[in-house]
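Chemist: Below is the structure, and that's it, no one-letter string:
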């Protein structure tokens, strides 16, 4: 059903607003391309590539791709989940103190939490890989997964919804007591004045002043009833907001704890084969494929399909794709060397091996960045889509503003954060841009006509083309991911 305010809009105005909102969202995401490409180029061309090259020799190309893909995606998922939980916590606190949601403050808290979490995880990843090699990331993933699971279990069984609701019950008790005291006082005064009127009627001395006093009391009773109705409505709105926020905290805590398990299992199996010297054997690829398909089938066939299952399966397939692309990059170099030898060029096996290792390493890093950015866009779009369906176009504007602020702060602190910290923080900023994209996508679907949907989509593509790279495949994928996740509601 079309809202009343949309019925009064002309089609041209609706198309224009949709195009502008889409352009704002697309421009914000496109602005992330340049700094992300710069930090990726710095990693590929600098000393940070050395541990990646050494990692291929230790675990094989398939194991390295799986390990880097898992690390990148778990970092992205953790950053987004931290941001959402932080925003919900701030909103709950503001709801307790000011009796208002404070979405702007909550959004800013989400941007800061997402970026700082991504920066911290990126800095830890850089430190481990540079100091102890790529295999250390495998043990770090295992420890991190177990730690998240323990935290989730602790929170699940200690912080219940009743405890959260108890905070607001105590908060509303003062208002209820105040209204009750006012009502008792009014009843006492009415009773006393009624007695006086009865006496006056018996003595036939009812005056005009008594009639005016009665009318004033009637107005006071009506005002009190109005305040009581307003209080009940406010309490119902607060209760609805509390329930939504608590549900979001619960679901994203579950997502934070469980979504990385399928990828971590895949990385352990594949990297384990590489550590024991079987990384280059074809049967490892078959085992990896069977493992991914089996876990995906088991999760997707669950009676209670949760958000973490859906995203975990998609992330696991993305990890598998990164591993395959890493192997394929090396095989392309080998194929080119065979053609060059047939053409009469003498290329040593050592040079071919060095080129294969280098190309596979570059491909693993590039694919990891790409998938991490798309993951951030998708998860951010899930949040933005749900918010835009309730709050409208201001979600797009606020999310874009927060993303720009976060991006500016990250670029200013790039030297202090280091390469790994900056990379993780930029992925977090991409999550804020994904919120804007998801909000625009939700508004496009919610539009009263196809023209509005097309105008919003055109605005998103226009913004991406103007501020980002002219990569049609990537732009199309980002827009599709924004639409799919913005309409996803597996809560």
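Modeler: Looks like it arrived, so ask away. Because the structure is predicted, anything quoted here is derived from the model rather than measured.

Chemist: Please make it C-alpha for all contacts and neighbour counts, starting now.
Modeler: Fine.

Chemist: Now residue 80. Nearest residue, chain neighbours left out?
Modeler: residue 114 (5.5 Å; CA to CA, 6 or more residues apart in numbering).

Chemist: Take this one as well and set it beside the first:
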């Protein structure tokens, strides 16, 4: 659907409304900053880093960074897709059971139920994956995480075909709406037939009355004609409303099916490129070549070939774009992890030259610690950007489909705020990994609001409205986020780019 301008307002009014909408989205984005930072601080304490540091020797710095990066991105992608699928299922059931007339399609109930289901599904999925990853690392080390990630990646393509079959079966099973339409059409046809029979009987009665010498007054004729005309108009109106509602119901159901198909494909295939990079990089680390120069050549060649094949595809899809971005991001995280360890070596060499020598064991321990710290910091930040961006790909299209910018922005912000409070309440039960995954889900819900605000910024009829929305978004995020200029300065452009992307 081509984007249309918002309703005509004065430039000053557009700027004020845009600033208010942008501020709502910016405030919920800023509200996620402190909880995420606190969780990351807990994850990077000495006790939490110990399992990761112990495995850094096995897979090497490159393998560690690639593995943690791929795992974090897979968690973010999976949780978003889980939320979208759950929201689509709830919306599909709502459309079918409510017979979805024009009032139902744009009702608060449809978007509220779908939004709550999506946000809850994203948060719950993120918390579940976070708990699972923490358990795997503690019990089976990083190699167990590598095996789990590999198995999950291999199972996703066949499971995606199974899910499509189940979705079609569920869609055919949940056909209350079309059944209702058939009954409604049948009832209208019966009423219309009865009306025709009644008119025919009345005409016959008039003819018999005239034949018997009776007469019908003009007032009585006009009254009868007016009544019949009103009944015919009412019947035509009901038929038109039924046909219009059926068309709208079919349209929104087709859109829901398109969303499900696209996101299931995205979940099934987008993680393959970065998982391949993580497996190859970890393999080199296991055999002791984690930092060898030849590894860079192999990895660059591998990344280049995969990116070329995907980007050069004649049937380019959204999952290919995000798959390439995830693969490149995984590679960058691996480079940052390796660089963090090399910085320790460089510092030790300078200290030795200054006469402050250190033991090899101490240097190795510091390298592993710094590499693990950098891997977790970079991977978690990238996962947060991924979650925010994928949330924006939901909020942007919703606004462009005229779902209501106020409903999407304010609704998503309120849901994210409620989830944020819920995560804090259940933090002792969730643990470190569960809380981290749940917070990623909250960031995804906030991304819906931010993406919607970004889409609104591009739909105003004046530059004042656009600038006002952007200013509200940035000021709200910085103010509530306690002026985390670097973090928010990176998140807002990412959300804008993803909000303008049409994955369908």
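Modeler: Now that the structure is in, tell me what you want to look at. Source: prediction; values computed, not measured.

Chemist: if we can go back for a sec, return the residue of structure 2 aligned against the residue nearest to residue 80 of structure 1.
Modeler: For residue 114 of structure 1, the aligned position in structure 2 is residue 122, judged by TM-score structural alignment.

Chemist: My guess is residue 57 of structure 2 contacts residue 368. True?
Modeler: Yes. With contacts counted by CA atoms under 8 Å, residue 57 of structure 2 reaches residue 368, the gap being 7.5 Å.

Chemist: Neighbour count: these two, which is higher?
Modeler: residue 368 (28 against 19; other CA atoms under 10 Å).

Chemist: OK, contacts around the more buried one?
Modeler: 53, 54, 56, 57, 61, 341 (CA atoms under 8 Å, 6 or more residues apart in numbering).

Chemist: which of the residues you listed are buried?
Modeler: 53, 56, 57, 61, 341 (16 or more other CA atoms under 10 Å).

Chemist: what are the ranges of the helices in the stretch 251-400 of structure 2?
Modeler: Listed in chain order, the helices found in the stretch 251-400 of structure 2 under DSSP state H, counting those that start in this stretch are 272-286, 293-311, 318-353, 360-400.

Chemist: Let me have the ones you listed in TSV, extended by distance to residue 196 of structure 2.
Modeler: What follows is these, written out as TSV (distance: least, CA to CA, whole Å):
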stretch	distance to residue 196 of structure 2
helix 272-286	65
helix 293-311	63
helix 318-353	55
helix 360-400	45
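
Chemist: ok, the residue nearest to residue 80 of structure 1 - how many residues close by?
Modeler: Residues near residue 114 of structure 1, counting by other CA under 10 Å: 33.

Chemist: What of residue 140 of structure 2?
Modeler: Residue 140 of structure 2, neighbours per other CA under 10 Å, totals 15.

Chemist: Who are the packing partners of the strand or helix carrying it?
Modeler: Assessed by DSSP states H and E, residue 140 of structure 2 sits inside helix 108-173. Under the contact definition 3 or more CA pairs under 8 Å, 6 or more residues apart in numbering; DSSP states H and E, helix 108-173 of structure 2 sits against helix 46-97, helix 218-269, helix 272-286, helix 405-425, helix 427-457.

Chemist: ok, average deviation of stretch 176-183 of structure 1 from structure 2?
Modeler: Superposed on structure 2, stretch 176-183 of structure 1 shows a mean distance of 1.1 Å to its aligned residues (mean CA distance after the TM-score superposition for structure 1).

Chemist: what comes up buried for that stretch?
Modeler: residue 179.

Chemist: Can you give me the stretch of structure 2 that it aligns onto?
Modeler: Residue span in structure 2 matched to stretch 176-183 of structure 1, by TM-score structural alignment: 185-192.
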